[in-house]
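>>> sequence-free structure coming up:
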């Protein structure tokens, strides 16, 4: 009996091992999918954005997260057949969050720069803007970006605007939000700030008496696009995002959202 039981147990163990070898691995199955397939399997598109950069993303009087980028993200997710899961975070952590997989995409008015293009692939542009230099209304020393040399500015840490200030020789104080930078200019803590024309325009629309002005505007148009990590894993995702954006342009969705949040159609180069 012991001998027979031993054979039975050994045989059962062998069968169990064979069964385990044939069972599909969830990890290996997931690893065989590209990024777009994993997004569709999960049923959600994780999007990182700031949440405090009006009119791109901000909280309204009911504390609801709204804005141009918020609705662009929601529409893109719908086009992909999934739901948008929007996660707010500081600007200087958005790209790191995408690199580690916390976000699938960053949709945050990201402008395409040569340095970023070395690391990330970008979608086709979905909005166009201008970069402006903002000072107090009574400032008579700054009339161009070249006048920033030796001056002080305030901008979001790690932003293109911080880089521009440093490029022109300014000492840049890093802060978190547009409102903070403009408050610092208003209070003479710094002499200028650099930001998007759309954001400044929206800020002044709600605070028309603020002692601020645009001292200079860059000639080059800013292209806003959606970055994603380079590589074959994102090839089909980039194609799907580009196709969805084109559909949103063709059916007028992007234009309507632009007028809603910017007060003008900024979906074409101006």
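Received it, and whenever you're ready, just let me know what you need. Please read all numbers here as calculations on a predicted model, not as lab measurements.

>>> CA atoms for contacts and neighbours, from now on please.
Will do.

>>> Strands of the stretch 51-200 of the chain, start to end?
Remark: strands assigned in the stretch 51-200 of the chain by DSSP state E, counting those that start in this stretch are 58-59, 65-66, 83-88, 105-106, 120-122, 127-129, 131-136, 152-156, 171-175, 192-196.

>>> Kindly reformat those as CSV containing mean neighbour count.
Shown next, in CSV, are the strands of the stretch 51-200 of the chain (neighbours: other C-alpha atoms under 10 Å):
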stretch, mean neighbour count
strand 58-59, 18
strand 65-66, 17
strand 83-88, 18
strand 105-106, 24
strand 120-122, 19
strand 127-129, 20
strand 131-136, 25
strand 152-156, 26
strand 171-175, 18
strand 192-196, 25
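
>>> Just put those in JSON lines and tack on distance to residue 112.
Output for the strands of the stretch 51-200 of the chain, formatted as JSON lines (distance: least, C-alpha to C-alpha, whole Å):
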{"stretch": "strand 58-59", "distance to residue 112": "22"}
{"stretch": "strand 65-66", "distance to residue 112": "23"}
{"stretch": "strand 83-88", "distance to residue 112": "21"}
{"stretch": "strand 105-106", "distance to residue 112": "13"}
{"stretch": "strand 120-122", "distance to residue 112": "7"}
{"stretch": "strand 127-129", "distance to residue 112": "11"}
{"stretch": "strand 131-136", "distance to residue 112": "13"}
{"stretch": "strand 152-156", "distance to residue 112": "17"}
{"stretch": "strand 171-175", "distance to residue 112": "21"}
{"stretch": "strand 192-196", "distance to residue 112": "14"}
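
>>> just so I know, which of these lies nearest residue 225?
Residue 225 lies closest to strand 120-122 among those, at 6.0 Å (C-alpha to C-alpha).

>>> surely residue 151 meets residue 171?
Yes - counting by C-alpha atoms under 8 Å, residue 171 is a contact partner of residue 151 at 6.2 Å.

>>> sorry, back to before: which one, of the strands of the stretch 51-200 of the chain, ends up nearest to residue 40?
Across the strands of the stretch 51-200 of the chain, residue 40 has its closest neighbour in strand 83-88 (9.5 Å, C-alpha to C-alpha).

>>> Residue 44 against residue 79, yeah?
No - Residue 44 lies out of contact with residue 79 (C-alpha under 8 Å); the separation is 11.7 Å.

>>> if I look at residue 20, how far off is residue 14?
From residue 20 across to residue 14, the span is 10 Å (C-alpha to C-alpha, to the nearest Å).

>>> And residue 168, by the same measure?
According to C-alpha to C-alpha, residue 168 stands 72 Å off from residue 14.

>>> Neighbour count for the two, which is higher?
residue 168 (15 against 12; other C-alpha atoms under 10 Å).

>>> Skip the chain neighbours and tell me the closest residue to residue 128.
residue 223 (4.8 Å; C-alpha to C-alpha, 6 or more residues apart in numbering).

>>> Give me the three-state assignment for the one you found.
Per DSSP: H, G, I helix; E, B strand; the rest coil, the local secondary structure of residue 223 is strand.

>>> and here's the other structure:
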């Protein structure tokens, strides 16, 4: 279901993230990095017994991750990989009696990594195309936002229809990559200028391209765009957002035992209060989906 909640979501997230403004995003305080969770997480044998035998024997959960997608998964000032997804998956691994091992790569390596079996799972946005290859467990609401330089004249821009004739930055291999290509074709079909779209290997590259005015705007996940805009408010702002999707761990189709075991572990973390504590810690409690549906996109 499409849900537009621009002012409320933007205001709530910017306030809750509490990020200090800084010209260099890498130097600012990171949301939640100095807060410890207090809910105790332990092995639940009944859930661990749901695992495929080969993973239980291996003793590890292989997870693909990125390091610039705050507050879901990012590197903090101490060089540690942290964030909602990272800490939630680590806790779920504990419930399953496993050790979570994270491999940090660029986003475009995540989907082929899970598809090839290199990773047991990785965080992805849920959409119909991805559901052909993966089962995706939704752990938080998401969507897309237009990150603009403060010199950009437009406000409240619809990323699907309002960027004809503009230079736009996006992260390589993401849904944004495909969406902007389709949007540009629609611009031309309607007699407008095509979108001048450029891709970068990570979200930090998109933010830098917009800040340096190499591109007029960038299209990023809502939580990511708001974080970068708040960290560098002298140069960046959010010029429109649409909450229309969900995100979470993607597991290759056919791995039903792993999917069900991991889903049960996540649901246990909801029941004991760890999930809500973690989402609150990173300032995105309003984006919670405690039901954690599988393949939510329709």
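Looks like it arrived, so ask away. Note that the structure is predicted; figures quoted are calculated from it, not measured.

>>> Could you find the closest non-adjacent residue to residue 152 of the second structure?
Nearest non-adjacent residue to residue 152 of the second structure, counting by C-alpha to C-alpha, 6+ apart: residue 216, 6.7 Å away.

>>> Aligned against the first structure, show me the partner of the one you found.
Alignment note (TM-score structural alignment): residue 216 of the second structure maps to residue 191 of the first structure.

>>> Is that match in contact with residue 149, as I believe?
No - taking contacts as C-alpha under 8 Å, residue 191 of the first structure lies outside contact range of residue 149: 11.3 Å.

>>> Map the residue nearest to residue 128 of the first structure across to the second structure for me.
In the second structure, the residue paired with residue 223 of the first structure is residue 246, using TM-score structural alignment.

>>> Pull up the gap between that match and residue 90 of the second structure, please.
Relative to residue 90 of the second structure, residue 246 of the second structure is positioned 20 Å away (C-alpha to C-alpha).

>>> Who has more neighbours out of these two?
With neighbours defined as other C-alpha under 10 Å, residue 246 of the second structure and residue 90 compare such that residue 246 has more, 25 against 19.

>>> ok, that one - contacts?
Residue 246 of the second structure makes contacts with 125, 126, 138, 139, 140, 141, 142, 143, 296, 297, as judged by C-alpha atoms under 8 Å, 6 or more residues apart in numbering.

>>> switch the cut-off to 6 Å
125, 126, 138, 140, 141, 142 (C-alpha atoms under 6 Å, 6 or more residues apart in numbering).

>>> number of nearby residues for residue 22 of the first structure?
Other residues close to residue 22 of the first structure by other C-alpha under 10 Å number 9.

>>> Over to residue 2 of the first structure?
7.

>>> residue ranges for the helices of the stretch 1-150 of the first structure, please.
2-22, 26-31, 35-42, 68-80, 91-99, 114-119 (DSSP state H, counting those that start in this stretch).

>>> if we can go back for a sec, of residue 191 and residue 149 of the first structure, who's got more company?
residue 191 (22 against 15).

>>> ok, that one touching residue 152?
Yes - counting by C-alpha atoms under 6 Å, residue 191 of the first structure touches residue 152, with 5.4 Å between them.

>>> Against residue 265 of the first structure, how distant is the equivalent of residue 274 of the second structure over in the first structure?
Residue 274 of the second structure maps onto residue 253 in the first structure, with residues paired by TM-score structural alignment. According to C-alpha to C-alpha, residue 253 of the first structure and residue 265 of the first structure sit 11 Å apart.

>>> Kindly report the same for residue 6 of the first structure.
79 Å.

>>> What of residue 126 of the first structure?
11 Å.

>>> what's the answer for residue 247 of the first structure, then?
Counting by C-alpha to C-alpha, the gap from residue 247 of the first structure to residue 265 of the first structure is 16 Å.

>>> These two: which has the busier surroundings?
residue 265 (18 against 15).

>>> List the contacts of the more buried one.
By C-alpha under 6 Å, 6+ apart, the neighbours of residue 265 of the first structure are 255, 258, 259.

>>> Which of those residues fall in helices?
Taking DSSP state H as the definition of helices, these contribute 255, 258, 259.

>>> Check the secondary structure at the closest residue to the last one other than its chain neighbours for me.
It refers to residue 259 of the first structure. Leaving aside its sequence neighbours, residue 259 of the first structure sits nearest to residue 265 (C-alpha to C-alpha, 6+ apart; 5.2 Å). Put simply, residue 265 of the first structure is coil when judged by three-state DSSP.

>>> Would you mind stating the distance between residue 265 of the first structure and residue 150 of the first structure?
For residue 265 of the first structure relative to residue 150 of the first structure (C-alpha to C-alpha), the value is 37 Å.

>>> One more: residue 60 of the first structure?
38 Å.

>>> and stretch 88-100 of the second structure, which stretch of the first structure?
Stretch 88-100 of the second structure maps onto residues 72-84 of the first structure, going by TM-score structural alignment.

>>> How far away from the center of its chain is that stretch?
Stretch 72-84 of the first structure sits 15 Å away from the centroid of its parent chain (C-alpha atoms, centre = their mean, to the nearest Å).

>>> buried ones in that stretch?
For stretch 72-84 of the first structure, the neighbour count (16 or more other C-alpha atoms under 10 Å) marks 72, 73, 74, 75, 76, 77, 79, 80, 82, 83, 84 as buried.

>>> re earlier: I'd like the contacts of residue 246 of the second structure laid out as JSON lines, including distance to residue 187 of the second structure.
JSON lines is the format used below for those (distance: C-alpha to C-alpha, whole Å):
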{"residue": "125", "distance to residue 187 of the second structure": "25"}
{"residue": "126", "distance to residue 187 of the second structure": "25"}
{"residue": "138", "distance to residue 187 of the second structure": "32"}
{"residue": "140", "distance to residue 187 of the second structure": "31"}
{"residue": "141", "distance to residue 187 of the second structure": "28"}
{"residue": "142", "distance to residue 187 of the second structure": "25"}
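
>>> doesn't residue 278 make contact with residue 285 of the second structure?
No - using C-alpha under 6 Å as the test, residue 285 of the second structure is too far from residue 278 to be in contact (8.3 Å).

>>> shared neighbours of those two, which are they?
In terms of C-alpha under 6 Å, 6+ apart, residue 285 of the second structure and residue 278 are not both contacted by any residue.
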